[in-house]
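Novice: Predicted model, plus sequence, below.
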Amino acid sequence: MPGDGKVTVIGGGVAGLVSAVACAEAGVRVDLYEAHGSLGGRGRATPAPYVAHEGPHVFYSDLPHWKWLTGRGLTGPVVLPPLRRVKAGFVRDGRLRLVPPAGLARMVLPGRPRTAPVDETFHDWASRRYGESTARTAANALGVVTYDAGTGRLSAAFVWELFRRVYAPTVPTVRWVAGGWQGVVDRMEARARDLGVRIRTGARLTGLPGGGPVIVATELSSARRLLGDESLRWESGHCVMRDLAVRSDRRDRLVAVDLDAGGFHESYSMQDASIAPRGESLFQLDMPVRADESTGAARERLDAFTDLTVPGWRERTTWQRTATAKGRTGALDLPGATWRDRPAIDRGDGVFLAGDMVAAPGMRGEIAILSGIRAAEGAVRAVRTARAARSGAA
């Protein structure tokens, strides 16, 4: 693709904003097009007073994406829940318990393997090592990061890495930032504009523009249509979600994990009071949809999970919304595949992909950030190569 020293970014979500900032920092002109009226993609939140996201608010700090964000001041202040309010729960056999099963606890003890096989399901591998019941429980404990009711069917290597990151008994790497992902999105937008990125919202492109490298930072389904490439497919989750604000109660807890079905509950207002009105608690609850299950049936299970984790929520509710996410909850690797087998970032001819289902490590937004950085590196190289070629020809 011929270049005139400009990069076009299609998509203004987290991956697109990261790509635009990284390119502009390298001295390249950037045009960013976003089909919606505002930026952020799945990092976008509802307006105050209830600041609710489509996915979790948290970050993990053990991969390079965190250093990239903090090095630019994009995370803003990190917040923590008061120790007196740090209460967890585990749903097992339909009851809310205070401690996890002994089998699950043994999986995080020292001496556990660092890796697991790529070409075997997590259920089969973990069943041999820890027993079938514990393997099933561990898979359900990861519903919070896979949004999938069949986590045990995924690659053992993929699931085990997630399990070790989320539940390892080390210094916690989870980070809550004030304002959640929306605050990060706002700071990235400001950074991009300060660097001279030209941002056009409400601008849906139906084809690739000419004149320079293009970074397609959209959902994989949209990239597939835009590029006319049916190979752009990958496994993802399917879940129903509820954002729920209630009048605060001393029984409210920070987190609860559904070890029966993969559901997850977390309060976001306990550590960040700015995202809900005073005297109220804001939660997000997720429930993976089972194979061949209707979303209505999944919502009934979500209601039952909410009954356990937010006692009396129906009488206390001040605001709520529900949603369904299918095929847009981040990449999941089946047995025999790793993140390197996902759709490649460099598509050739000056076209690059970025997003949460392409060939970069991590989970969800981490994949989006790291792929955005790599896509920008490729696009900048393409611009500089074109410049060098023109200079040589002159």
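Specialist: Alright, I've got the coordinates.
Novice: From here on, just use CA atoms for contacts and neighbour counts.
Specialist: Will do.
Novice: which SS state does H36 fall under?
Specialist: Assigned by DSSP: H, G, I helix; E, B strand; the rest coil, the conformation of H36 is coil.
Novice: which residues touch it?
Specialist: T201, G202, A203, R204 (CA atoms under 8 Å, 6 or more residues apart in numbering).
Novice: what about the first one, how many neighbours?
Specialist: A count of nearby residues for T201, using other CA atoms under 10 Å, gives 15.
Novice: Please apply the same query to the one 10 residues further on.
Specialist: Here the number of neighbours of G211 (other CA under 10 Å) works out to 14.
Novice: Surely it is within a helix?
Specialist: No - applying three-state DSSP, one finds G211 to be coil, outside a helix.
Novice: my guess is T137 contacts L104, does it?
Specialist: Yes - assessed by CA atoms under 8 Å, T137 is found in contact with L104 at 7.1 Å.
Novice: What separation do you get for the nearest residue to E219 once chain neighbours are set aside and G179?
Specialist: Using CA to CA, 6 or more residues apart in numbering and skipping the chain neighbours, the partner closest in space to E219 is G355 (6.7 Å). Distance, G355 to G179, by CA to CA, to the nearest Å: 22 Å.
Novice: and these two? which has more neighbours close in?
Specialist: Remark: of G355 and G179, G355 carries more neighbours, 31 against 25, as counted by other CA under 10 Å.
Novice: That one against G362, yeah?
Specialist: No - applying CA under 8 Å, one finds G355 not in contact with G362, separated by 11.6 Å.
Novice: Would you map the helices across the stretch 201-350 of the chain?
Specialist: Here the stretch 201-350 of the chain has its helices, by DSSP state H, counting those that start in this stretch, at 220-227, 295-309, 313-316.
Novice: show me the contacts for N140.
Specialist: A149, T151, D258, L259, D260, A261, G262, G263.
Novice: Mark which of the residues you listed are buried, thanks.
Specialist: Among the contacts of N140, those classed as buried by neighbour count (16 or more other CA atoms under 10 Å) are A149, T151, D258, L259, D260, A261, G262, G263.
Novice: one more structure, for comparison:
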Amino acid sequence: MRQLTVIGGGLAGLTAAITAAEAGARVCLHEAHQTLGGRARTGEGPYRTNEGPHALYSGGPHWTWLKQRGLLGPLAPLPPLEAARLRFRRGGALRRTPPLGLLRLSRRRAEQTPVDVDFHTWASAQVGEEGARAAAHYMGVALFHHDPGSLSAAFVQERLRRATALPPEAHYVRGGWGQVIDRMAAHAWDLGVRIETESRLDALPERDGPVIVATSLDAARRLLGDDTLRWESGRTTLVDLALRTRKGDPFVVSDLDAPGWLERFTAQDPSLAPAGQQLLQGQLPVAPGQSKADGVAHAEALLDLGFPGWRERTVWRREALAQGRTGAVDLPGTTWRDRPAIDRGDGVYLAGDQVAAPGLLSEVSFNSALEATSLALLSTRLDLKLA
């Protein structure tokens, strides 16, 4: 068949390339950076950080897809003692349990939740103001948004159920997400995919076949010259911190007074930092008009509560502001079906975490990549039959 071109070497691009190659297509993948992975890259050096906290949800479709191909790799289980060290900021104090209303709400079926009502209004009618507010703020962990309560009730509730599922759906790849990317890249090479790194494209290449644009929505908008490629996202301060180890530090500090999350990733995977140190990653959503510094101040307030003496124990620190790179969020009255369509016409297809595909976090990238590849292969076969 004619060649399939994939632009972008992150999770979506590699998924598309592998899927197409497994179906017998000739595939060329272009990645602008020196390394593959996109937001799934894991940092080099002694601190194995991702771009914000990362976890794989076992209830999602990419879990099975990766496992079937031997790409999932070893996982880093969370010891029971560490799992018990989940803490919540409520009313300015650190507590061991969330409000009962949050727990009650987490058991409500997402299918019975309205799309056209905001989450805070709907949840308040179900469990009261306190539980609704706590649940909305808790979902900062999966939404990277400064006001989850303002989003579609159905959208937030589906994610609340999965984020609070028992047994937990969230799992951690030993060594960081970059290990999965490395395995996917090796598998793609074995299938004959031609991978070209440091290959930044400012326009669609001359091609003899379909193209899948697996970049951020902002990059796709510029590449395709299509100003309609827009969707609501979030702005989030990301904080990475390495501390000298102290016995008794919490595993997670979840802020229920405002969306914010700190997680000690070395609790499940000590290999992410040198011996005697622990790696923390935080995501602190910031509203329009706020700055990265506002998110940093929020992180430090949580650190003051949960990690005594953290300033004196800090051996490494990094901060960043993620803008428009935190995945799609759906406002009241919209669903994933209303996001930018995968099929852009003329043999061009879109994949990524802000397009018209279902799923939680990286599952949107995965699902859109499968759909884009399926449509691209189908279009090629139809063209060949017509020829």
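Specialist: Received, thanks. All values derive from a computational prediction rather than experimental measurement.
Novice: just to revisit the earlier point, so if I had to pick from T137 and L104 of structure 1, which one is more boxed in?
Specialist: T137 (22 against 19).
Novice: can you tell me how far the equivalent of the more buried one over in structure 2 sits from R264 of structure 2?
Specialist: Counting by TM-score structural alignment, T137 of structure 1 lines up with A134 in structure 2. Going from A134 of structure 2 to R264 of structure 2 by CA to CA gives 21 Å.
Novice: what does Q179 of structure 2 give?
Specialist: For Q179 of structure 2, the distance to R264 of structure 2 - CA to CA - is 19 Å.
Novice: Settle it for me: which of the two has more neighbours?
Specialist: R264 (24 against 20).
Novice: I figured that one hits Q278, correct?
Specialist: Yes - R264 of structure 2 lies in contact with Q278 (CA under 8 Å); the separation is 7.0 Å.
Novice: how about the strands of the stretch 101-250 of structure 1, start to end?
Specialist: According to DSSP state E, counting those that start in this stretch, the stretch 101-250 of structure 1 carries its strands in the segments 174-177, 198-201, 214-216, 238-247.
Novice: Mean deviation, the shortest one versus structure 2?
Specialist: What that stands for is strand 214-216 of structure 1. Mean deviation of strand 214-216 of structure 1 relative to structure 2 after superposition (mean CA distance after the TM-score superposition for structure 1): 0.2 Å.
Novice: The longest one now?
Specialist: Average distance, strand 238-247 of structure 1 versus aligned residues of structure 2 after superposition (mean CA distance after the TM-score superposition for structure 1): 0.9 Å.
Novice: same thing with the second one?
Specialist: Its match in structure 2 and strand 198-201 of structure 1 itself, once the structures are fitted together, sit a mean 0.8 Å apart by mean CA distance after the TM-score superposition for structure 1.
Novice: Buried residues in that strand, which are they?
Specialist: I199, R200.
Novice: so what does it touch, helix or strand wise?
Specialist: For strand 198-201 of structure 1, the packing partners by 3 or more CA pairs under 8 Å, 6 or more residues apart in numbering; DSSP states H and E come out as strand 29-34.
Novice: which residues in structure 2 does the very next helix or strand once past the strand it packs on match up with?
Specialist: The element immediately downstream of strand 29-34 of structure 1 (helix or strand, assigned by DSSP states H and E) is strand 59-60. Mapped onto structure 2 using TM-score structural alignment, strand 59-60 of structure 1 covers residues 56-57.
Novice: Mean distance between the matching stretch and structure 1 after superposition?
Specialist: Stretch 56-57 of structure 2 versus its aligned partner: 0.6 Å mean (mean CA distance after the TM-score superposition for structure 1).
Novice: From the rest of the structure, what touches that stretch?
Specialist: For stretch 56-57 of structure 2, using CA under 8 Å, 6+ apart, the contacting residues are W63, E169, A170, H171, Y172, V173.
Novice: Kindly indicate which of those residues lies nearest L160 of structure 2.
Specialist: Comparing the contacts of stretch 56-57 of structure 2 against L160 of structure 2 with CA to CA places E169 closest, at 11.7 Å.
Novice: isn't the closest one right up against R161?
Specialist: No - using CA under 8 Å, E169 of structure 2 makes no contact with R161, being 10.2 Å away.
Novice: just to revisit the earlier point, right, so the strands of the stretch 101-250 of structure 1: which one is the most enclosed?
Specialist: strand 214-216 (a mean of 29; mean count of other CA atoms under 10 Å).
Novice: Provide the aligned range in structure 2 for that strand.
Specialist: Going by TM-score structural alignment: strand 214-216 of structure 1 matches residues 211-213.
Novice: Kindly report the same for stretch 362-376 of structure 1.
Specialist: So stretch 362-376 of structure 1 sits over residues 359-373 in structure 2, by TM-score structural alignment.
Novice: Would you indicate which residues of that stretch are buried?
Specialist: 359-373.
Novice: closest to E22 of structure 2 among those?
Specialist: T373 (11.0 Å).
Novice: which helix is the longest one in structure 2?
Specialist: The residue-count maximum for a helix in structure 2 (DSSP state H) belongs to helix 362-386.
Novice: Contacts for it, please.
Specialist: 1-2, 4, 11-13, 15-16, 19-20, 25, 60-62, 209-212, 214, 342-343, 347-359.
Novice: try it again with 7 Å
Specialist: Residues outside helix 362-386 of structure 2 that contact it (CA atoms under 7 Å, 6 or more residues apart in numbering) are 11-13, 15-16, 20, 60, 62, 209-210, 212, 342, 347, 349-353, 357-358.
Novice: List the contacts of A170 of structure 2.
Specialist: A55, L56, Y57, S58.
Novice: Not counting sequence-adjacent ones, nearest residue to it?
Specialist: Per CA to CA, 6+ apart, closest to A170 of structure 2 is Y57, 4.5 Å.
Novice: How many neighbouring residues does the one you found have?
Specialist: Y57 of structure 2: 20 surrounding residues under other CA under 10 Å.
Novice: who's in contact with the counterpart of S236 of structure 1 in structure 2?
Specialist: Using TM-score structural alignment, the equivalent of S236 of structure 1 in structure 2 is S233. When contacts are counted by CA under 7 Å, 6+ apart, S233 of structure 2 is found next to G324, T326, G327, A328, V329.
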